[in-house]
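> A predicted structure for the sequence below; I have some questions about it.
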Amino acid sequence: MPEYPRKPFKKVGSVIYPVIPTDTLAMIVNSSYGVSWDESADSYVRTGALAGIAVGSSPGNALLPIQAAMRRCVINNSGVVQYYLDPANSTLKVGGGASVLTGADGQVMTEIPALYNGYAYTGTSHIPVISQVPLAGFSVHPAFIKNNVFVPYRYIGAYEGVLYDVSAARYTNGVHLTAAQCVFDAVAKTI
């Protein structure tokens, strides 16, 4: 099994934190970003590293380090990454070779790196912000605490899952879809 590069972590008490290299400390000052929502005017303004960038535009990966660090991978049923998928073509593994997306190698997931969040409420403005690193007033996002222990990554299905019962010839959630119709299931209250 190949090893994949990970951020170094250190344990302080019962909590594990990422180790921040000294040469990246200057970057950390501007590493938080978010949006401010003024509830009275229903207006939005980007904050932190995204300040001055229009809300309706994409600032790109360079200014969205958390989103840029998300990547598709195949993990086995024990939750171990088997390999990462090419960001431009999921039919390939990073570094070359064909990937297997049938489930035989594992499940196709998106790896999400740990993030820290902060929140402020000033006047009528809500200001949620996120960062790759713990900053003053920030806490690890609750999604990255599993059984009261910090986890550096979370995984979410890259594709929407559907459970189909072959023996009953139907979807288990009551959805009966064909290419031309959609039937409402009154019992399950689903489409």
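Thanks, I have the structure now.

> going forward, measure contacts and count neighbours with C-alpha atoms only.
Fine.

> ok, residue 128 - contacts?
34, 35, 36, 117, 118, 119, 120 (CA atoms under 8 Å, 6 or more residues apart in numbering).

> pretty sure the fourth one sits against residue 129.
To tie it back to what came earlier, the one meant is residue 117. Yes - counting by CA atoms under 8 Å, residue 117 sits close enough to residue 129 to count as a contact (5.6 Å).

> now for these two: what residues contact both?
With CA under 8 Å, 6+ apart, residue 117 and residue 129 have no common neighbours.

> ok, now how distant is residue 122 from residue 38?
According to CA to CA, to the nearest Å, residue 122 stands 9 Å off from residue 38.

> ok, structure two:
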Amino acid sequence: MNTKFFLFLSLIFFNFIPTVSAHTVKISGDVGATIHIEPNDNPRAGEPADAWFALTRKGGQVLPLKECDCQLAVYAEPHAPGEPALLEPTLKPIQAERYEGIPGAVINFPKPGIYELQLSGKPNNIGETFRPFVLKFQVTVAAGKSLATSETLNNVADINQTQNSQNQNFLSPIIIVVILIISMLTIGFLVKFLKKGDTGK
């Protein structure tokens, strides 16, 4: 083994690390939104997460909640079309960063896993000039310190049972990264060990 082989393996390793975008942008017709979830775009199960949507019209003009009849629905993934929402948090106008009056909600995800947030809206007033929209955002929820109530867990258990059976063979990206790091450290150790053996001859 030589240094070039080690560099080659390093290159492969870094190409397979998944890239993560903290803020997802979605567009529907002439309306777009960026979702932000606090804390740090990393919601945890059983803990309240502040979600807000930087809702804008074409051209970048902010679309405040007072001008939009907006609804938020939360679905545990996977879900079937027509399935009722797991949660329907109330949207309230908030101020965040440079945006004023944009839709925001507190969401308490009951379990770790993947959820879909659907923000739908239509003009509040007859004179408004944007088309009705539906924006869908995928959110991954980590395990939290707080436990959800047993009633909520019972409601989610049926929905997530299908997801759990389908995802049994799926390795978490974190586990994959840890395995790759351990592999790289092992290869690095072997390269160093073999170099010592070569110089000793």
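Perfect, thanks for sending it. In this text the structure is predicted, and so the values were computed from the model without any measurement.

> now the TM-score, please.
Here the TM-score for the pair of chains, by TM-score structural alignment, normalised by the length of structure 1, is 0.24; 77 aligned residues with a CA RMSD of 5.3 Å.

> between residue 122 and residue 38 of structure 1, which one's more packed in?
Legend: neighbour count by other CA atoms under 10 Å for residue 122 of structure 1 and residue 38, higher for residue 38 (17 against 10).

> my guess is that one meets residue 121, correct?
No - here residue 38 of structure 1 does not reach residue 121: they are 9.6 Å apart, not a contact under CA under 8 Å.

> what residues are shared contacts of these two?
Joint contacts of residue 38 of structure 1 and residue 121 (CA under 8 Å, 6+ apart) do not exist.

> helix, strand or coil for residue 101 of structure 2?
strand (DSSP: H, G, I helix; E, B strand; the rest coil).

> for the closest residue to residue 111 of structure 1 other than its chain neighbours, what are its contacts?
Excluding the flanking residues, the one nearest residue 111 of structure 1 by CA to CA, 6 or more residues apart in numbering is residue 155, at 4.7 Å. Residue 155 of structure 1 makes contact with 109, 110, 111, 112 under the criterion CA under 8 Å, 6+ apart.

> how much space separates residue 155 of structure 1 from residue 18 of structure 1?
18 Å.

> and for residue 27 of structure 1?
Taken as CA to CA, the span from residue 27 of structure 1 to residue 18 of structure 1 is 15 Å.

> kindly report the same for residue 139 of structure 1.
From residue 139 of structure 1 across to residue 18 of structure 1, the span is 13 Å (CA to CA).

> with residue 36 of structure 1 instead?
27 Å.

> now swap in residue 112 of structure 1 and tell me
Counting by CA to CA, the gap from residue 112 of structure 1 to residue 18 of structure 1 is 15 Å.

> now do the helices in structure 2.
Secondary structure of structure 2 (DSSP state H): helices located at 3-15, 150-166, 173-200.

> for residue 37 of structure 2, find the nearest of these.
Nearest to residue 37 of structure 2, of all the helices of structure 2, is helix 173-200, at 20.3 Å by CA to CA.

> buried sites along that closest one?
177, 180, 184, 187, 188, 191 (16 or more other CA atoms under 10 Å).

> between the residues you listed, which is closest to residue 164 of structure 2?
For these, the nearest to residue 164 of structure 2 is residue 177 (21.6 Å; CA to CA).

> the contacts of residue 155 of structure 1 in helices, which ones?
Going by DSSP H, the helices hold none of these.

> farthest-apart pair in those, please.
Taking every pair in the contacts of residue 155 of structure 1 and measuring CA to CA, the maximum separation is 9.4 Å, between 109 and 112.

> list residues touching both of the two?
Contacts common to residue 109 of structure 1 and residue 112, judged by CA under 8 Å, 6+ apart, are 155, 156.

> tell me which of residue 27 and residue 18 of structure 1 has more neighbours.
Comparing residue 27 of structure 1 with residue 18 by other CA under 10 Å, the one with more neighbours is residue 18, at 16 against 11.

> with adjacent residues omitted, what lies nearest to the more buried one?
residue 9 (4.2 Å).

> how much space separates that neighbour from residue 17 of structure 1?
To residue 17 of structure 1, residue 9 of structure 1 is 5 Å away according to CA to CA.

> who has more neighbours, these two?
Neighbours were counted for residue 9 of structure 1 and for residue 17 using other CA under 10 Å; residue 17 has more, 19 against 12.

> contact partners for the more buried one?
9, 10, 11, 150.

> gap between it and residue 116 of structure 1?
Using CA to CA, one gets 11 Å for the distance from residue 17 of structure 1 to residue 116 of structure 1.

> so what's in contact with these two at the same time?
Joint contacts of residue 17 of structure 1 and residue 116 (CA under 8 Å, 6+ apart) do not exist.

> quick one on the thing from earlier: reformat the buried residues of helix 173-200 of structure 2 as a markdown table; add distance to residue 115 of structure 2.
Output for those, formatted as a markdown table (distance: CA to CA, whole Å):
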| residue | distance to residue 115 of structure 2 |
| --- | --- |
| 177 | 23 |
| 180 | 27 |
| 184 | 33 |
| 187 | 38 |
| 188 | 39 |
| 191 | 43 |
